[in-house]
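Asker: Test case, fold it:
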Amino acid sequence: MQSLVHMPPCEAMIAENLAAIRARIAAAAVRAGRDPASVALIAVSKTQPRDAVLAACAAGQVLFGENRVQEAAQKFPVPGARLHIIGGLQTNKVLEAVRLADSIDSLDRPRLSDAIAAAAEKTGRLPELLVQVNIGDEPQKAGVATADADAFIRATRLRFGTALKGLMCIPPAGRDPLPFFHHMVGLADTHGLSVRSMGMSGDFEVAVAAGATHVRVGTAVFGARPRPAEA
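Answerer: Predicted coordinates for the structure are as follows:
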């Protein structure tokens, strides 16, 4: 596996980027007639060094998203920060994820539910949970199929109760994301779920207009991801 070349994070740049993204989120909310405080920013810190996370925290950032549990464990916990696991989660990584994360946002299959329940019993803690919906029914993407989403959401709520907070999705690339965001908001409304994590760097303003409560932004906050080291 290739190692990564980490450049020292620029605290001023990260603070400026965060301020710019927050301003865009607020403006999108106001245009949609929403309270800007109703939309939270998850700073996606995957492949970034811990120092970048600390710099973001110093600028007031609280929520962070990581794709891989093993990488997240090298940076977190961080005082005052909350960690969301946003990438596909393998069952053999669930125990560490349950110990480390404040929220697991990629619950998408019964076997993963089984593993989370077992890990919660073993550790005595249960993170908040989001069901990931494959909102475009794309075969290459993770997430529960839209045809199965209602049944899976009901089963998840029955099993985990109030730990189930909402839904997460990634719309198909290259297509208008708005219909997919509306679909997910409708699904969340049907099940009385308040959290809708949707929207990334290229479409978060559209997601805010559609009703996102959380948007996930990475490179626009931290800059380019570290490059692989040369052999």
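
Asker: Every contact and neighbour count from this point should use C-alpha atoms.
Answerer: Noted.

Asker: wait, what's in contact with the residue positioned nearest the centre of the chain?
Answerer: The chain has Ile86 as the residue nearest its centroid, 4.2 Å off, counting by Cα atoms, centre = their mean. Counting by Cα atoms under 8 Å, 6 or more residues apart in numbering, Ile86 touches Gly65, Glu66, Asn67, Ile104, Asp105, Ser106.

Asker: same thing with Leu178?
Answerer: Leu178 makes contacts with Val206, Ala207, Ala210, as judged by Cα under 8 Å, 6+ apart.

Asker: what comes into contact with the biggest helix by length in the chain?
Answerer: Among the segments of the chain that qualify as a helix by DSSP state H, the longest is helix 11-31. Contacts with helix 11-31, where a contact means Cα under 8 Å, 6+ apart, come from 35-37, 39, 41, 52, 55-56, 59, 61, 204-206, 208-209, 220-223.

Asker: can we see that at 7 Å?
Answerer: Applying Cα atoms under 7 Å, 6 or more residues apart in numbering, the contact partners of helix 11-31 are Asp35, Pro36, Ala55, Ala56, Ala59, Glu205, Val208, Ala209, Ala220, Val221, Phe222.

Asker: Next, the structure of the following sequence, for comparison with the previous one:
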Amino acid sequence: MAIKDNVERIKETVAKSAEKAGRNLEEIIILGASKTQPAEKIIEAYRAGIRYFGENRVQEGIKKIEELKELKDIHWHLIGGLQTNKAKYAVRYFELIHSLDRESLADELDKRAGKVGKKQDVLIEVNVGEEETKYGVKPDRLKYLFEYSLQKKNLNIQGLMCIPPYFEDKEKSRPYFVMLRKMKEELEREFGVKLLHLSMGMSHDFDVAVEEGATIVRIGTAIFGERK
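Answerer: Below you'll find the model as predicted:
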């Protein structure tokens, strides 16, 4: 029953954080970050009410998507960095790709989506901490990449994603979440668009992310337990 209990606790925390920020709970998606988790654990989370799952690696994700295709109303997102040569598989299997971070990937996703007659939903990943070890466009290049990607007829930019630097004190993540929200608001103003999503917050800081406007929180350990 552990996963079911974990999901209930997370739902309560999200509800409290949304209320604190005066937000509508309905606009917040709890996404199970299911990297390395077996299908059985995903089924447990599904039975506990989780309908969105995020995979880091394309091939691992495809295997699970095929294995669990009988589950109704299940949504699969790609939340890990994406190599250009895997784009053709990503557009076939994933509803939302969180990790668009360069023009060459926008080109490839656009091309591959066009070939399968799909308009691919994407988020632009921003490297808010400007860390060398992380994916994401640097903040000062976001506007250029956004405008570039906006012109691609087979891409639908739905918002932004970030993974801030890790801090034991989750309050230290807050400025990065604020930064991403402000970037979204600035893009909306400048380009006259409405961006639906801010994908931010993980197991240790998702409550803070919800307070700062997250619409998708990516939760692995707090749902599934520590990875083996």
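
Asker: For the two chains, what TM-score is obtained?
Answerer: Overlay of the two chains. TM-score (TM-score structural alignment, normalised by the length of the second structure): 0.90; 215 aligned residues with a Cα RMSD of 1.4 Å.

Asker: hang on, the earlier thing: please report how far the equivalent of the residue nearest to the centre of the first structure over in the second structure lies from Glu190 of the second structure.
Answerer: Superposed on the second structure with TM-score structural alignment, Ile86 of the first structure falls opposite Ile79. Counting by Cα to Cα, to the nearest Å, the separation of Ile79 of the second structure from Glu190 of the second structure is 27 Å.

Asker: And for Asp73 of the second structure?
Answerer: Asp73 of the second structure sits 35 Å away from Glu190 of the second structure, going by Cα to Cα.

Asker: Equivalent analysis for Leu155 of the second structure, please.
Answerer: Counting by Cα to Cα, the gap from Leu155 of the second structure to Glu190 of the second structure is 19 Å.

Asker: neighbour count winner among those two?
Answerer: The residue with more neighbours, out of Leu155 of the second structure and Glu190, is Leu155; 22 against 9, by other Cα atoms under 10 Å.

Asker: Contact partners for the more buried one?
Answerer: Contacts for Leu155 of the second structure were tallied using Cα under 7 Å, 6+ apart; they are Asp110, Lys119, Gln120, Asp121, Val122.

Asker: what does Arg34 of the first structure give?
Answerer: Contact analysis of Arg34 of the first structure by Cα under 7 Å, 6+ apart lists nothing.

Asker: What lines up with it in the second structure?
Answerer: Matched across to the second structure, Arg34 of the first structure falls on Arg23, judged by TM-score structural alignment.

Asker: got it, and Leu187 of the first structure?
Answerer: Aligned by TM-score structural alignment, Leu187 of the first structure pairs with Met183 of the second structure.

Asker: Which helix or strand contains that match?
Answerer: Using DSSP states H and E, Met183 of the second structure falls within helix 174-191.

Asker: Return the distance of that helix from the chain's centre.
Answerer: Helix 174-191 of the second structure has its C-alpha centroid displaced from the chain centroid by 16 Å (Cα atoms, centre = their mean, to the nearest Å).

Asker: Who are the packing partners of the very next helix or strand once past it?
Answerer: In the C-terminal direction, the helix or strand that comes right after helix 174-191 of the second structure (DSSP H and E) is strand 197-199. Counting contacts by 3 or more Cα pairs under 7 Å, 6 or more residues apart in numbering; DSSP states H and E, strand 197-199 of the second structure packs against strand 155-162, strand 216-219.

Asker: Against the first structure, what's the mean shift for the first one, could you check?
Answerer: Mean deviation of strand 155-162 of the second structure from its aligned counterpart in the first structure after superposition (mean Cα distance after the TM-score superposition for the first structure): 1.3 Å.

Asker: just the buried members of the contacts of helix 11-31 of the first structure?
Answerer: Buried subset of the contacts of helix 11-31 of the first structure (neighbour count, 16 or more other Cα atoms under 10 Å): Pro36, Ala55, Ala56, Ala59, Glu205, Val208, Ala209, Ala220, Val221, Phe222.

Asker: Good, we can wrap up now.
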